[in-house]
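In: Here is a sequence with its predicted model. Questions after.
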Amino acid sequence: MSSHGVNSVARMVITAVVLVIFAGYLLLWIMTPTNTFRQIWLMDLRTQTTSTFFGTTHGATYLVFTFPILFIATLGCVYLHLGKKTRENNHTEGSRAEICKLGLWRRPVIVKGLGIVSRIELAFFLMFIALLLWNFATYLRLNFRTITPIAAAKSGQKVWEAKLDSAGLRLGLTGNIALSFLFFPVTRGSSVLPLFGLTSEASVKHHIWLGHIVMTLFTAHGLCYIIFWAATHELSEMLKWENTGVSHVAGELSLLAGLALWATTLPRIRRKIFELFFYTHHLYILFVFFYVVHVGISYTSIMLPGFFLFMIDRYLRFLQSRRGVRLMSARILPCETVELNFSKSIGLSYTSTSIIFLNLPTISKLQWHPFTITSSSSLESDKLSVMIKGEGKWSKKLYQILSSGSPPVDRLDVSVEGPYGPASTDFLRHDLLVMVSGGSGVTPFISIIRELIHTSQTLKLKTPKILLIAAFKSSADLTMLDLILPISGAPSMFSDLGIQVEAYVTREKQPTIQQRKGVRAVWFKPNPSDAPITPILGQNNWLWLGAIISSSFIIYLILIGIVTRFYIYPVDLNSNKIFSSSSRAALHILFVCVGIIMASTVAFLLNKTRNSQETSQIQNMEGATPIASTNSLYYSADRELESLPQQSLSQSINVHYGERPDLKRFLLESRESSVGVLVSGPKKLRHEAAKICSSRLAANLQFESISFSW
């Protein structure tokens, strides 16, 4: 059997194991509120896992709730590594048939409050809501049985007060389920999401849904207790910080941090005052810290896996962002848009529609902004490009810096995080790709077109026909289409790709400027301290990530086990003294961070040397920067824009003024057996395309929204 066959079998085995483990994990959530789990399963498990290293309860929760997900994450790393080794660009009819079988479930549905979701997404969302309702209802049903007038009288409470107390507690327990999944969607370099065909960028909406659910349940949890304490004349309970058990003050501080964070996630605030949204989102640190202190480390083990993986990803991003990257050049368009071209290592590969986060200290030392990559790592092996439209304060400031030219900008300090994107793309399964964009939404399609250029010209594989429908506000925005071809190295056989561009200028009746007038480029002087963008964990990044996940968790277990056995356990043996729950929680948080920092730093340093060697080779190959003169960093791009590939592109563009595209006609008149409909742009445009693709007349249309406007 070939290595490809062995890898395919191994991936199938990993998939089966992951599905079995995940099904068991979900079964635990279903059984958690029942007496069978609490009085039989959990008690037996605690009896068998009790030790002086992890206490009477911690070992059981680690084994049941923490270990399975971290094991899945590690297996996911192996799965993705094998997929990276055997990834092929050609696709069989069998894969297309499999997609068609799932076509009904992949159809878009527009749900008020949720936006555009596929039917399978909607089904899973409803099942998740059913899980929450099941847990809450089961908790209440079993507990309310024990609340009788006699039992309530013995505790000095009324029946409704006792039930309110119980309901408040159960709301908190149910909220913990949603919290356990909250951090998975925002783990950018996740090895779990790709196992289920998801990416962090596309899953941000799931994080938003979960965030609303978490804060709704936790807010209701807090209000129930405030009302209960007020009714029983025990408002002083709000100021208690118990040495053992639940700390009320810590819970209140956690809730306050969460409410402040939640308030700034309103769409109007998030879009108009992004800086406020960005900065207050860091309150998640206080939210999680006081949450751990509030519920104790044993119960924290339930939500620990998602947060553990998020913290690993966050620290790796921190390490990557510490070094400046080499910005080689920029193309400046008259529509307040720039294309930045970075130097990258040949070993850094990424898929179409990937994104990268940029930080420019000149504009803001704290702000990070995501941008879609327009280049193809296959077509441009040593360059990485992004397009930035001046639509906010940050991006407009960047355009002003580059376009003013007085004084000329010879370099910019830039830091990056990423790239992040899907593990693989499968655009070749379609006969026709219809790409619908609005404004700067054309950005992800540029990377797809460049990748298909490579597939057609270098790999000599059949590619689908391309229909790009681009809507712009003004004729100046048409210059964005110039970025379809890279600044250098455009293939001479571009015309063979089979691309047609229908461009619509909606706010003008006729052209007001020459389409290509004013496009220019600026080259930057290299700085020895800047480095090409490299994969932070090298080319075998998934294997390294798997090693970090497993080793950091082992380090954490070893450290906390030693401290528990030789420090906490002797204190607990003393009948006159019990080790503080808050101190125990703080120690666990500390050792989680220590384990992550140790494992991640070692992996980073081991790969840094290899990356430095490759960087030296790139510097030797780059040579002199092609600038017009020593005094002027600008040169005219007219000669480049008149090249043969650019002429072929110009001949493929039809421009329509004063009208909007008739999407219904374009989509429903497509007779190909498989049509991929990719949409990126304003909400109204995406909803219009989704509505058409969801109709019964569109059986051959496969809809996918790749817009990153949340």
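Out: Yep, it's here.
In: Could you use CA atoms for every contact and neighbour count after this?
Out: Fine.
In: How about the secondary structure of residue 381?
Out: At residue 381 the chain is in coil, as set by DSSP: H, G, I helix; E, B strand; the rest coil.
In: So what's the residue count around it?
Out: 16 (other Cα atoms under 10 Å).
In: That one against residue 342, yeah?
Out: No: between residue 381 and residue 342 there is no contact under Cα atoms under 8 Å: 11.3 Å.
In: Leaving out sequence neighbours, find the closest residue to residue 362.
Out: residue 413 (7.1 Å; Cα to Cα, 6 or more residues apart in numbering).
In: quick revisit: give me the common contacts of residue 381 and residue 342.
Out: In terms of Cα atoms under 8 Å, 6 or more residues apart in numbering, residue 381 and residue 342 are not both contacted by any residue.
In: now for the strand or helix carrying residue 215, which elements pack on it?
Out: Counting by DSSP states H and E, the element that carries residue 215 is helix 204-231. Identification of packing neighbours for helix 204-231 by 3 or more Cα pairs under 8 Å, 6 or more residues apart in numbering; DSSP states H and E yields helix 159-182, helix 248-263.
In: Next up, a structure to set beside the first:
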Amino acid sequence: MIWIMMPTNVFWLHWLSDIHAKTDSSYFGQQGANILIYSFPVLLVAALGCLYLQLEKYIDRSKDETPKESRFASWRRPALVNGPLGIVSRIELSFLVMFLALLVWSFSAYIHSMFKNITRQSTVNMGEFVWEAKLESAALLLGLVGNISLAFLFFPVTRGSSILRVLGLSSESTIKYHIWLGHIVMILFASHGLCYIIFWAYTNQTSENNVTDLSTHFGSMKMWAWNKFGVSNVAGEVALLSGFVIWMTSFPRIRRKFFELFYYTHHLYAVFVAFFVLHAGFSYSCISLPGFYIFLIDRYLRFLQSQQRIHLVSTRVLPCQAVELNFSKDPGLRYDPGSIMFINAKSISKIQWHPFTVTSNCNIDPDKISIVIKSEGNWSRNLYKRLASSTPMDRLEVSMEGPYGPPSTSYLRHDELVMISGGSGITPFISIIRELIFIANTTNCKTPRILLIPAFKKTEDLAMLEFLLPISGTSYDISLLQLQIHAYVTREKGPSPDSQKLNRSIWFKPSTLDRPLSAVLGPNTWLWLSVIIASTFVLFLFLIGILTQYYIYPIDHNTNIIYPYYAKSMIYMSFLCVSMVIIATLAFFWNKKQNSKELRQIQNADAPTPTVSPRPELRSSNVDRELEGLPHYSFSRVTTVHHGQRPNLKNILMERKESNVGVLVSGPKKMSQEVAKICSSRAAKHMHYKSFSFDW
């Protein structure tokens, strides 16, 4: 509402003046108004969102007959499939149109207000032409509108965001929003800078008797100005240059071919934001800082979590060059099916972090968390070679971030689930199937029928179906799940000899330095995150209040013409970072200490009880086992393999006669587009599309 009203005279002449009259003080100065109306509401929503999510943990959603996903089911249907924006739902398209309308409204309203005051007489007095004055105004307004886009830029990449979670989103599903916003931000800021460069060039020419060497003007005039008061041009140019580097390396061809370059240049976001604040001033940056501030808290907590070494318990190595890593975890750590984790193995690369889908289920495996890695890149190939060697390593040092999951989705509301995957895309469905096995065995809820359609290139890839059950098997009756598997082998017309190769199970030796994976802020993560957001903001206000009252105010008395803008901005940014580090560090180590106490109590309580492997054949540290082992055999009766063909997805989906069909797809971009196109047709109104694809 504030952003809609900002370009109007009502806001500038009435609202803002009234707000300043009530908020300007010797403690916060004139920036108190901007902190109140721009920063505080966003942080309040984030903190209240954390409290809501903490309370929601105690609500049993399994009995909710009208979950919130179903209320907007028609709006979640794909609206655009084959386009530059990718697969876009109706609700996404609606919000995109509204956001673009906000930008157009803001720019046009500002332009209208400023252009009507630009006359020939006013420009003559300034020594400018009318077009030059209008160009300068347009350049300024492009920066103002760009700041609105910048305010949203960091929300989609905040993995532990309460705002995304309350809206039913996750950082993985909103990466495309970050990409859209990034393009909009850089187009607006690049236009902002280009217009000013043109303006400076022409005004310098006309003011110095048609001097033609523009480079002398650029070297001596406004382009290199670092103003003590007001806007600093050099800081803006540094921010724009760093933004350009990020932007140029983010285009798909460069990002996919030179991912390392893309990854490391993206860390220039810190330079971009810091110099943007120095350019525009801390007070005006209060519009865009809340999103970055929440992202910064999340990023620092991820850094703290990543410093711990996680105990790798065991691994399964399959001949199709896929491995399952099973890690020890705190029994109190809960996560939803389809969650992802970021892992780092220092023996392979000290700096590379890679995301993988969690395949385990916290109900079936309360003390373990698992991921599956298919050998498809240099990092994963090196990992597979080390684990599959004839002399496997005794242990693997691993650090982790996460898990980060999508909002809990009630798959029980569907009559049937159709899961379509390509290659390693089957991994998100493993955790969902395990969750439904648990529900079918422990509750009276009716589980939907499941049709799993995995497509593999080779017959040996069928071994990926081994991962549908844990390495130690399960005591739950899997026959209670109505599951049918139609697996397709696209590049072979029959079974190959390689499909009879043995897989290997390896159990690793524990280390005293390894710890089970736990939530970064303990079992009450959302509550603690709310405390961190609120406490950091209060501490920041306290620090700048003391500084302003006893140092800055005695110098400039809220005039903003004596104490330098850039110095004030640097101090305030430092206070913001210091506040965040102090509060987040205290919260993290407090919870780490509490988790250690609880873990010791659990270990002491379990000590007298002898523990054995639930399956005798897995007690040794290195076990070869045929693919016809227990997990695969358990599903063999419901598995049909089709060699030498691809699944006819249109026929398969159109044969579904149930009134409520959930269609889940995880695989290549073309597969996702094909399924989305089918689900968006009029004949598929009973189908509800959801993608787990991360090929952005």
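Out: Perfect, I can see it now. Predicted model only: the values in this text are computed from it and were never measured.
In: Drop the TM-score for these two in here.
Out: The TM-score (TM-score structural alignment, normalised by the length of structure 2) is 0.94; 677 aligned residues with a Cα RMSD of 2.1 Å.
In: after superposition, how close is the helix holding residue 215 of structure 1 to structure 2?
Out: Here the mean offset of helix 204-231 of structure 1 against structure 2 after fitting is 0.7 Å, by mean Cα distance after the TM-score superposition for structure 1.
In: What distance do you get for the counterpart of the residue nearest to residue 362 of structure 1 in structure 2 to residue 390 of structure 2?
Out: Taking TM-score structural alignment, residue 413 of structure 1 has residue 397 as its aligned residue in structure 2. Noted for residue 397 of structure 2: a distance of 19 Å to residue 390 of structure 2, by Cα to Cα, to the nearest Å.
In: Between those two, point out the one with more neighbours.
Out: Higher neighbour count among residue 397 of structure 2 and residue 390: residue 397, with 16 against 8, using other Cα under 10 Å.
In: Tally up the residues packed near residue 413 of structure 2, please.
Out: Using other Cα under 10 Å, residue 413 of structure 2 is surrounded by 22 other residues.
In: ok, now which ones touch the aligned partner of it in structure 1?
Out: When structure 1 is aligned by TM-score structural alignment, residue 413 of structure 2 is paired with residue 429. Residues in contact with residue 429 of structure 1 (Cα under 8 Å, 6+ apart) are 91-93, 95-96, 674.
In: how about the residue most central in space within structure 1, secondary structure?
Out: Nearest to the geometric centre of structure 1 sits residue 200, at 2.2 Å (Cα atoms, centre = their mean). The local conformation at residue 200 of structure 1, judged by three-state DSSP, is coil.
In: quick revisit: chain center to the helix holding residue 215 of structure 1: distance?
Out: Mean-position distance between helix 204-231 of structure 1 and its chain equals 24 Å (Cα atoms, centre = their mean, to the nearest Å).
In: okay, it sits on what stretch of structure 2?
Out: Counting by TM-score structural alignment, helix 204-231 of structure 1 pairs with residues 175-202 of structure 2.
In: Would you mind listing the buried residues in that stretch?
Out: 175-179, 181-186, 188-193, 195-197, 199-202 (16 or more other Cα atoms under 10 Å).
In: Also stretch 674-693 of structure 2?
Out: Using 16+ other Cα under 10 Å as the test for burial, stretch 674-693 of structure 2 gives 675-680, 684, 686-693.
In: Out of those residues, flag the one nearest to residue 521 of structure 2.
Out: Comparing the buried residues of stretch 674-693 of structure 2 against residue 521 of structure 2 with Cα to Cα places residue 692 closest, at 26.9 Å.
In: Tell me which residue of structure 1 lines up with that closest one.
Out: Residue 692 of structure 2 maps onto residue 706 in structure 1, by TM-score structural alignment.
In: and the match of residue 413 of structure 1, what does it touch?
Out: Residues in contact with residue 397 of structure 2 (Cα under 8 Å, 6+ apart) are 309-312, 345-347.
In: wait, which of those is closest to residue 522 of structure 2?
Out: residue 310 (15.6 Å).
In: one step back: please, which helix or strand holds the residue nearest to residue 362 of structure 1?
Out: Secondary structure from DSSP H and E places residue 413 of structure 1 outside every helix and strand.
In: Against residue 532 of structure 1, how distant is it?
Out: Distance of residue 413 of structure 1 to residue 532 of structure 1, given as Cα to Cα: 13 Å.
In: so what's in contact with the two at the same time?
Out: Shared contacts of residue 413 of structure 1 and residue 532 (Cα under 8 Å, 6+ apart): residue 325.
In: would you say residue 628 of structure 2 is within a helix?
Out: No: counting by three-state DSSP, residue 628 of structure 2 falls outside a helix, being coil.
In: can you count the residues close to it?
Out: For residue 628 of structure 2, the neighbour count with other Cα under 10 Å is 14.
In: and it, how far is that from residue 233 of structure 2?
Out: Counting by Cα to Cα, the separation of residue 628 of structure 2 from residue 233 of structure 2 is 69 Å.
In: same deal with residue 641 of structure 2?
Out: Distance from residue 641 of structure 2 to residue 233 of structure 2, by Cα to Cα: 65 Å.
In: Then residue 432 of structure 2?
Out: Per Cα to Cα, residue 432 of structure 2 is found 53 Å from residue 233 of structure 2.
In: repeat for residue 546 of structure 2
Out: With Cα to Cα as the criterion, residue 546 of structure 2 and residue 233 of structure 2 are 30 Å apart.
In: Between these two, which has more neighbouring residues?
Out: Higher neighbour count among residue 546 of structure 2 and residue 233: residue 233, with 20 against 14, using other Cα under 10 Å.
In: Now do the same for the more buried one: its match in structure 1.
Out: Match for residue 233 of structure 2 (TM-score structural alignment): residue 248.
In: Which residue in structure 2 aligns with residue 108 of structure 1?
Out: By TM-score structural alignment, residue 108 of structure 1 lines up with residue 78.
In: OK, contacts around that match?
Out: Counting by Cα under 8 Å, 6+ apart, residue 78 of structure 2 touches 87-90, 676-677, 679-680, 689.
In: pretty sure residue 423 of structure 1 contacts residue 352?
Out: No: assessed by Cα under 8 Å, residue 423 of structure 1 is found out of contact with residue 352, at 9.8 Å.
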